[in-house]
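Undergrad: sequence isn't available, so here's the structure alone:
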């Protein structure tokens, strides 16, 4: 997953969302990604159907809300238009506008089908494909 930074601030503010979005993904960064990989491994071993985007710094796990693992410090995400964002907060003006700006900043060849995650501190654009969760691959990337 690559972080996209821009000198322009396109997010004016965040406000509490009521009701929260339905969680469809969970994001772990750094040490939280390592814990999320272990929790995902356990959920898959128990039969959960999960998909992942794996990067050495980030892990995104996608699936039904009930199947998603829980990890301290991870962020639950839901669909806000075509972007994933925090389930509990809404970005203003909109997640779709921030997504469009991030893809445009990435260049004219940006994949419009790319997985984009809008967070208060940055926009993440998936640099790899969404694949079925593979415990062996998770262990190799996030071996602690």
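TA: Done, it's in. Just so it is clear, the model here is predicted, and its values are computed rather than measured. Numbering: from 1, shown residues only.

Undergrad: okay, CA-based contacts and neighbour counts for the rest of this
TA: Noted.

Undergrad: surely residue 144 meets residue 33?
TA: No: with contacts counted by C-alpha atoms under 8 Å, residue 144 stays clear of residue 33, the gap being 10.5 Å.

Undergrad: higher neighbour count, these two?
TA: Neighbour tally, residue 144 and residue 33, criterion other C-alpha atoms under 10 Å: the higher count belongs to residue 33, 27 against 9.

Undergrad: buried stuff in the longest helix along the chain?
TA: Criterion DSSP state H: the longest helix present in the chain is helix 31-45. Across helix 31-45, burial judged by 16 or more other C-alpha atoms under 10 Å covers 32-41, 43-44.

Undergrad: please compare the first structure with the one that follows:
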């Protein structure tokens, strides 16, 4: 470990954050897409989404977010608004410093950023678009 790097872990948070995003990885992402496609178009218009290979992130009001088994919910800590973290976890360093370091390391990504899974993949949700059934169906078909 170099002196300029501190090991950072995500540990249980005392108070959960309000969910602003729901993310599925792998099979959970496909299940999430299928669940969304069961909703009326009027409900989908309340949500925005970003998708990649084996990942689907849905953003919206907490009561509008979908649920499927295995999904992870993300929220915003007021001290680091440019970062979305799992609602029940917090970094072992001050969150504002963690966000600053993450943004500096991922200069090519626009905030807000999501920190995904144990592999700590980073996903920008800045380009989230309104969820449209046709686009979501194409994404789901491409994942098979």
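TA: Perfect, thanks for sending it. Because the structure is a prediction, the values reported are computed rather than measured.

Undergrad: before we move on, back to that, so which elements touch the longest helix of the first structure?
TA: strand 25-29, strand 58-62, helix 135-141 (3 or more C-alpha pairs under 8 Å, 6 or more residues apart in numbering; DSSP states H and E).

Undergrad: name the residues of stretch 129-144 of the second structure that are buried.
TA: Across stretch 129-144 of the second structure, burial judged by 16+ other C-alpha under 10 Å covers 130-133, 136, 139-140.

Undergrad: what angle do the longest helix of the first structure and strand 25-29 make?
TA: 140 degrees (axes from the mean of the first three to the mean of the last three C-alpha atoms, to 10 degrees).

Undergrad: columns distance to residue 101 of the first structure on top of the buried residues of helix 31-45 of the first structure, output as a markdown table?
TA: A markdown table is the format used below for the buried residues of helix 31-45 of the first structure (distance: C-alpha to C-alpha, whole Å):
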| residue | distance to residue 101 of the first structure |
| --- | --- |
| 32 | 28 |
| 33 | 27 |
| 34 | 30 |
| 35 | 32 |
| 36 | 29 |
| 37 | 30 |
| 38 | 34 |
| 39 | 33 |
| 40 | 32 |
| 41 | 34 |
| 43 | 35 |
| 44 | 35 |
